[in-house]
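1. Generate coordinates for the sequence data below:
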Amino acid sequence: MGSTRPAGLPLDPAGLPGPAPERFFAPSAEEEARRAVGADGADTRRREYQAAEERFTERAAYWFRVTTRTGPDAMADAFRQLIQGPGDPAAVRVVRPTAASRGRREAVIR
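-> Below you'll find the model as predicted:
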């Protein structure tokens, strides 16, 4: 089971089938994986992820209206629209913190 906070909710595995759940803290697991593959491996993974993300975004445009914006204002606008309520299910916003962050930790908000 993953968590975005180190002290997440208590884990109660009673009644769950299969192997016993194991709690992990997502940012720590990401950092551990990055160290395991080294700097070159992390760069290779980032490029592969970026290429896959670009293919997905291009293909999504066949079914959705995809817009891409960068910068803090774009992120704030997308968040405001998200919390205001239901949006257009055919619209997809790809939001990146900066233009330099292309392919890195972007948020896709529908």
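2. Going by C-alpha atoms from here, please, whenever you check contacts or count neighbours.
-> Fine.
3. can you pull the buried residues of the helix ranked longest in the chain?
-> As assigned by DSSP state H, the longest helix anywhere in the chain is helix 26-60. Neighbour-count burial for helix 26-60, counted by 16 or more other C-alpha atoms under 10 Å, picks out 34, 50, 57.
4. now the other sequence, so there's something to compare against:
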Amino acid sequence: MNEEPRYKRKEDCPLTYAFALIGGKWRLPIIWALWKNEKLRYNELKRSVDGITNMVLSHTLKEMESYGLVVRKQYMEIPPRVEYSLTEAGKDLVPSLESLAKWGKAMQNK
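-> The predicted structure is shown next:
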């Protein structure tokens, strides 16, 4: 018989772990903006995510970079130029988010 795995700690559940990586107020809007635009400079990204502050955007980007969802590329130019884009792991997430959004829309219309 094929039983569902039982997790001793909630952190052991892969779905809980995934939601911890993408949860929070700003991560999904950042992922979506980067997905739509492929790569964005910091101020372009800030303008794309309505209402986010500089401090929160910087902190969230650093977290997402440490999770392997976002890559930061700095060009050695004057003035300095930095671009952000999704990693392959970040891009792999988008179809699942689109499916979840479709499900959410269906639930709203019930």
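5. Could you quantify their similarity as a TM-score?
-> Overlay of the two chains. TM-score (TM-score structural alignment, normalised by the length of structure 1): 0.30; 43 aligned residues with a C-alpha RMSD of 2.8 Å.
6. one step back: what angle do the next helix or strand after the longest helix of structure 1 and helix 26-60 make?
-> Sequence-wise, the next helix or strand downstream of helix 26-60 of structure 1 (DSSP states H and E) is strand 65-70. Taking axes from the mean of the first three to the mean of the last three C-alpha atoms, to 10 degrees, one finds that strand 65-70 of structure 1 is oriented at 130 degrees with respect to helix 26-60.
7. Strand 65-70 of structure 1 packs against which elements?
-> In terms of contacts (3 or more C-alpha pairs under 8 Å, 6 or more residues apart in numbering; DSSP states H and E), strand 65-70 of structure 1 is packed against strand 91-96.
8. Now do the strand it packs on and strand 65-70, the angle between them.
-> Interaxial angle, strand 91-96 of structure 1 versus strand 65-70 (the same axes, to 10 degrees): 20 degrees.
9. If we go by neighbour counts, what in strand 91-96 of structure 1 is buried?
-> Those would be 92, 93, 94, 95, 96, for strand 91-96 of structure 1 by 16+ other C-alpha under 10 Å.
10. same question, stretch 27-35 of structure 2
-> Neighbour counts using 16+ other C-alpha under 10 Å place 27, 28, 29, 30, 31, 32, 33, 34, 35 of stretch 27-35 of structure 2 among the buried residues.
11. separation between the second one and residue 17 of structure 2?
-> Right, residue 28 of structure 2. In this view, residue 28 of structure 2 and residue 17 of structure 2 are 15 Å apart by C-alpha to C-alpha, to the nearest Å.
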